[in-house]
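J.: sequence plus predicted model, see below.
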Amino acid sequence: MSEIIKLHGLKKNFGKVQALSDVTFTVNPGEVVGFIGPNGAGKSTTIRALLGIIKRDAGEAKIFGKDVWKDSLDIHKRISYVPGDVSLWGSLTGGEIIDLFLKLHGGGNKQKRDYLIERFELDPKKKAKGYSKGNRQKVGLIAALSVDSDLYIFDEPTSGLDPLMEAVFQEEVAKIKETGKAILLSSHILSEVERLADKVVIIRQGRIVETGTLDELRHLTRSTITLATEGDVAEIAAVNGVHDFEQTDDQATFSADNQHINDILQEATKLGVKRFEAVPPTLEDLFMRHYEG
């Protein structure tokens, strides 16, 4: 099937500042793509360009095979979007705003709306001017998730939510994923992305620095090994691919290059293995690889 989102060579300048440079990635049907990077890396600028809010300076940007700038009205009929800071009409209640969003979109499932209001523990009768940031986010999320869209774009959607509500959001996104919908999830919560994403796109200073599944990217960094042996475990420190070796009695903890795991296992077997644990690198490890220092 053709890509839901296709970005190729996307560039955007604000005066002399180059915000985006050669941003290229795709989102396929039924795929959750985690879009990560620190503040100022270009995530929100990319998303605004995708939504047709700002005009790109160069490159290709398509959703459903249509140009995001020229065909934005047609595209918006089939997508749901939640920004990182939802602005609301203060004189309206949360319930009224949700219904207005659904009416503006032209669709929406009222049963799903009521279910989500209960799940997110939102008081729909309270005026929006009395809402906290977290409750404003809930209004945006409930409205977006109540619509049966072909593409969901979330830009830091759980900003301001407590951990319990973050978990509710993750569960609802997982349900959408099961129905085969495409999702672009920009988030600073790496555990959230790691749980939900099929593919990860890491952006740094307006450029894409890594793209791939977590399994594909994990070869780029090291696993953490805990090893206990009958013989002198200190001998493992000399094996190729072993780094940051620390020993306590007959047990050692160290990081290991994944291509050398087999060599380490062979040497450990000669010493008599009592315990061997290997923890693959997390998304945070992969992320920090590009940002530390």
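T.: It's in.

J.: going by C-alpha atoms from here, please, whenever you check contacts or count neighbours.
T.: Fine.

J.: which residues of the stretch 51-200 of the chain fall in strands?
T.: Using DSSP state E, counting those that start in this stretch, the strands of the stretch 51-200 of the chain run over 58-63, 66-67, 79-82, 151-155, 182-186, 199-204.

J.: give me whichever of those is most buried.
T.: Among these, strand 182-186 has the highest mean neighbour count (mean count of other CA atoms under 10 Å), at a mean of 25.

J.: next one: it to chain centre, how far?
T.: Distance of strand 182-186 from the chain centroid (CA atoms, centre = their mean, to the nearest Å) equals 7 Å.

J.: take the one below as the second:
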Amino acid sequence: MTAIIEVDKLTKRYGNKRGITDVSFQVEEGEVFGFLGPNGAGKTTTIRLLMALLRANSGTARIAGLDVWQGSVEIKRLVGYLPGELALDPGLTGGQILEYFGHLRGGVDQAYLKQLIARMDLDPSRKFRQYSSGNKRKIGIIQAFMHRPRLLILDEPTSGLDPLNQQEFERMVREVRDDGRTVFLSSHILTEVEQTCHRVAIIRDGQLVRVGSVEELKDIKLQEITITFASAVPIEAFKDLEGVEQVDMLSDGRTVRLSVQGQADAVIKAAAQHSVLTLTSHQPSLEDIFLRYYEGDGVAAKEVSHVVQ
């Protein structure tokens, strides 16, 4: 596959304040790429650099083979961009705003635009100042999608949307993906990223700490296995098994709870030597992964991984 976004050691400083440092990743044409991190982690800074709204101190970024700064005008023709915060004329109606953006694009398919308005359940006759934060977000989503761009760059797109509109947005993203187009999606809503994205990058304090597929990221997280035996089993039988990070015996003396990294084959074989009543396994979610990289002393965040091609 061909990379449509190429970022290499991108760095942006705000005086003495942290921006981003040596951020590197690639986004392949036709994939949905999630950029995950809490507010202030560096997501918006990275996106503004991609859109040439900020200039990097060092490093490079390219979209469709074009340098984002030198080729910014041409890049904007092929990108649908949704900023984290919309600053639009409060006196214009939603319909007027969308008409204005359509003219900037040289015209858009009006039937498709009306379809997006209906899908987002937007009243285009109201003035922008009268919209709730969720309805303002809908305007931003519609203007980003309406010209069927080759690449969508979306900063926290579902912030303020109700659950039904979130689901509709996810369907729209899947349609873009199925059409062979690309989505770069920043978010701190973990289920959104997990349900829509092929690959995920986790950013912490301005530095990229992990890039990989959703399934690959799940594999690095400890899974929890709870086994209840018919009678007491010595805890030592599990402590030194491959992949076992922690073992606890519950108060009943017959239930063992294990934290296991990677495959649980050794644990299952050891448990089979005894009479097992129940065995449950909690598979890690993307939220588990995210919390691991942001919890406690941040040791995991220092384990910077190479980009998964």
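T.: Noted; the coordinates are in hand. Note that the coordinates shown come from a computational prediction; the quantities given were computed from them, not determined experimentally.

J.: quick revisit: can I get the strands of the stretch 51-200 of the first structure in JSON lines with distance to E3 of the first structure?
T.: Shown next, in JSON lines, are the strands of the stretch 51-200 of the first structure (distance: least, CA to CA, whole Å):
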{"stretch": "strand 58-63", "distance to E3 of the first structure": "8"}
{"stretch": "strand 66-67", "distance to E3 of the first structure": "11"}
{"stretch": "strand 79-82", "distance to E3 of the first structure": "14"}
{"stretch": "strand 151-155", "distance to E3 of the first structure": "11"}
{"stretch": "strand 182-186", "distance to E3 of the first structure": "10"}
{"stretch": "strand 199-204", "distance to E3 of the first structure": "14"}
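
J.: among those strands, which comes closest to L217 of the first structure?
T.: L217 of the first structure lies closest to strand 199-204 among the strands of the stretch 51-200 of the first structure, at 8.7 Å (CA to CA).

J.: quick one: the closest one to strand 182-186, angle?
T.: Between strand 199-204 of the first structure and strand 182-186, the angle comes out at 30 degrees (axes from the mean of the first three to the mean of the last three CA atoms, to 10 degrees).

J.: which is the next helix or strand following strand 199-204 of the first structure?
T.: Remark: after strand 199-204 of the first structure, the chain's next helix or strand is strand 207-212, criterion DSSP states H and E.

J.: the second structure: matching residues for that following strand?
T.: Counting by TM-score structural alignment, strand 207-212 of the first structure falls onto residues 207-212 of the second structure.

J.: how big's the offset between that stretch and the first structure?
T.: Superposing on the first structure places stretch 207-212 of the second structure at an average distance of 0.7 Å from its equivalents, by mean CA distance after the TM-score superposition for the first structure.

J.: for the first structure, which segments count as helices?
T.: Remark: helices assigned in the first structure by DSSP state H are 43-50, 72-76, 94-105, 110-119, 133-145, 163-178, 190-196, 214-217, 261-271, 283-291.

J.: can you pull up the most central residue in the first structure?
T.: Among the residues of the first structure, the one closest to the centroid is G34, at 2.9 Å (CA atoms, centre = their mean).

J.: which ones are touching it?
T.: The contact partners of G34 of the first structure, by CA atoms under 8 Å, 6 or more residues apart in numbering, come to L184, L185, S186, S187, V193, E194, L196, A197, D198, K199, V200, V201.

J.: now do it against D155 of the first structure, distance only.
T.: Going from G34 of the first structure to D155 of the first structure by CA to CA, to the nearest Å gives 10 Å.

J.: ok, T93 of the first structure next?
T.: Look at T93 of the first structure and D155 of the first structure: by CA to CA, they are 24 Å apart.

J.: and F276 of the first structure, by the same measure?
T.: 40 Å.

J.: do the same with K11 of the first structure
T.: 19 Å.

J.: identify the contacts common to G34 and D155 of the first structure.
T.: L185, S186, S187.

J.: in JSON lines: those residues, plus distance to E166 of the first structure.
T.: Shown next, in JSON lines, are the shared contacts of G34 and D155 of the first structure (distance: CA to CA, whole Å):
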{"residue": "L185", "distance to E166 of the first structure": "13"}
{"residue": "S186", "distance to E166 of the first structure": "14"}
{"residue": "S187", "distance to E166 of the first structure": "11"}
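
J.: let me know the closest of the residues you listed to S21 of the first structure.
T.: Ranked by distance to S21 of the first structure (CA to CA), these are led by S186 at 18.2 Å.

J.: which residues are in contact with that closest one?
T.: Contacts of S186 of the first structure by CA under 8 Å, 6+ apart are G34, F35, I36, K43, F154, D155, E156, P157.
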